[in-house]
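Chemist: Sequence and predicted structure are below.
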Amino acid sequence: MELEYINEKIGRKIRDLRNRNGLTQQELADRTELTKGFISQLERGQVSPSVVTLLDLIECLGTTAADFFKETEEEQVVFSEQGYFEKIDEAGNSIQWIVPTAQRYRMEPLLVVVQPHQSLEEDKPHDGEEFGYVMSGRLNVILGDQIYHVKAGESFYYPAKKIHRIENPGQRPAKFIWVSTPPMF
């Protein structure tokens, strides 16, 4: 196997275990005496850990090397509503993780409903890209100090290098598919 592929696979497994354990990158770094930057690079497949470091990480994440490297059964391809995870904020905005295991992959699709005259939490600049397709209603996509108007049947796409936010300026809920890469935690 190609080294880059192996690094990405190890990184995804570390990130998945860290998330399952409810740890931040900083908390895992503190437990393993590594830096948050190293953990971030490792999870993105940008560095190769030494065997000793990898074994220490695996132990801190509550598993064994045998379980960590065990190949899983066939990957799930189809996901139904019963498996979705939903978060509703105080304003009634809804975010559904429509592929519950997406943190293991390179993109994370969400089904989002933003209530009239409400907005989602502002997102700080980060590596990655974001794409959305508006199914109903309309949105304002705010990138830095620029506002883009998007209506039903239109899509948006941007690198997430600037502060960004999504709001609904309309009189009815706006529903859209939102895909982030890499997945957000």
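Modeler: Great, that's in hand.
Chemist: rest of the way, CA atoms for contacts and neighbours
Modeler: Fine.
Chemist: how close does the residue lying closest to residue 159 once chain neighbours are set aside get to residue 106?
Modeler: Nearest non-adjacent residue to residue 159, counting by C-alpha to C-alpha, 6 or more residues apart in numbering: residue 129, 4.2 Å away. Noted for residue 129: a distance of 11 Å to residue 106, by C-alpha to C-alpha, to the nearest Å.
Chemist: now residue 155
Modeler: 20 Å.
Chemist: how about the strands of this structure, start to end?
Modeler: Under the criterion DSSP state E, the chain contains strands at 85-88, 94-97, 108-114, 129-136, 138-143, 146-151, 155-159, 164-167, 174-181.
Chemist: relative to strand 174-181, how tilted is the third one?
Modeler: Taking axes from the mean of the first three to the mean of the last three C-alpha atoms, to 10 degrees, one finds strand 108-114 and strand 174-181 inclined to each other by 150 degrees.
Chemist: Can you name every helix or strand that strand 108-114 contacts?
Modeler: Secondary-structure packing of strand 108-114 (3 or more C-alpha pairs under 8 Å, 6 or more residues apart in numbering; DSSP states H and E): strand 94-97, strand 174-181.
Chemist: List the contacts of the residue nearest to residue 159.
Modeler: Applying C-alpha atoms under 8 Å, 6 or more residues apart in numbering to residue 129 gives the contacts 157, 158, 159, 160, 180, 181, 182.
Chemist: Second structure follows, compare the two:
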Amino acid sequence: MTGNNETNNETINESISLAVAERVNKFRKEHKLSLDELSKRSEISKGMLVQIEKGRANPSIGILCKLANALGVSVADIVAISDGPNVKINKPNDIPTLWQGEHGGTARLLAGTKGSVMVELWRWHMLPNETFASDPHTKGTIELIHVEKGCLTIIIDNEVINLNENCSLTATMDVRHAYENRSNAPVNFTMTVYERASH
């Protein structure tokens, strides 16, 4: 998942910010990357990386995706929900909210795999007039979306698709795309993302 803004007005909570700080620093050192090198590889400013590693920034979903791709890990690795044995149960308090819309909508990362092949399961709740815009994912990234309630408008490379309740969509998302609730009622949808790190 990639967002346009470097920080969330929609914020990650403090415990997640600290986990992100620790993990990014750990993975960067494991890859023997300087902040300058990681900045170039991830296309994130060095200043932002410094703030992230100090736990002083609330990086957007887009920034987390760029970091994961640059470091060859998954977003779940960075937000610390993928550690443990082969079977990992995420209890309600373990599931991070990584996006908050301006009217109170949320996107929660329910589960994710470890490593450079990233498979993520998301649960979205979007209120009327909320929008989430995304930069292109890495080449070949696939998203599977199922609308549980309401009507979700999806814009994929300027094509507008209205996905109604109980309908599903499979799309390659290596182009600019966005999710919008243009209706007067809440929209709930689940999303699975399959992406391979490019590094």
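Modeler: Received it, and whenever you're ready, just let me know what you need. Fair warning: this is a prediction, and the values are worked out from it, not measured in the lab.
Chemist: ok, so of the contacts of residue 129 of structure 1, who is nearest residue 39 of structure 1?
Modeler: Comparing those against residue 39 of structure 1 with C-alpha to C-alpha places residue 182 closest, at 14.9 Å.
Chemist: Aligned to that closest one, what sits in structure 2?
Modeler: Aligned by TM-score structural alignment, residue 182 of structure 1 pairs with residue 195 of structure 2.
Chemist: residue boundaries of the helices in structure 2?
Modeler: Taking DSSP state H as the test, the helices found in structure 2 are 14-30, 35-42, 46-53, 61-71, 75-78.
Chemist: Around residue 28 of structure 1, count how many other residues there are.
Modeler: With neighbours defined by other C-alpha atoms under 10 Å, the count for residue 28 of structure 1 comes to 20.
Chemist: on that earlier part again, which one of the strands of structure 1 lies nearest to residue 36 of structure 1?
Modeler: For the strands of structure 1, the distance to residue 36 of structure 1 is smallest for strand 174-181, at 19.8 Å, taking C-alpha to C-alpha.
Chemist: Mean distance between that closest one and structure 2 after superposition?
Modeler: Superposed on structure 2, strand 174-181 of structure 1 shows a mean distance to its aligned partners of 0.9 Å (mean C-alpha distance after the TM-score superposition for structure 1).
Chemist: Report the distance from that strand to the chain centre.
Modeler: Centroid separation for strand 174-181 of structure 1 versus its chain: 12 Å, with C-alpha atoms, centre = their mean, to the nearest Å.
Chemist: Equivalent analysis for stretch 153-166 of structure 2, please.
Modeler: Taking C-alpha atoms, centre = their mean, the mean C-alpha location of stretch 153-166 of structure 2 is offset from the chain mean by 19 Å.
Chemist: Next: stretch 77-97 of structure 1.
Modeler: Per C-alpha atoms, centre = their mean, the displacement of stretch 77-97 of structure 1 from the mean C-alpha position of its chain is 14 Å.
Chemist: what's the first-to-last distance across it?
Modeler: Stretch 77-97 of structure 1 end-to-end distance (C-alpha to C-alpha) = 15 Å.
Chemist: Looking for the alignment partner of residue 184 of structure 2 in structure 1.
Modeler: Applying TM-score structural alignment, one finds that residue 184 of structure 2 aligns to residue 171 in structure 1.
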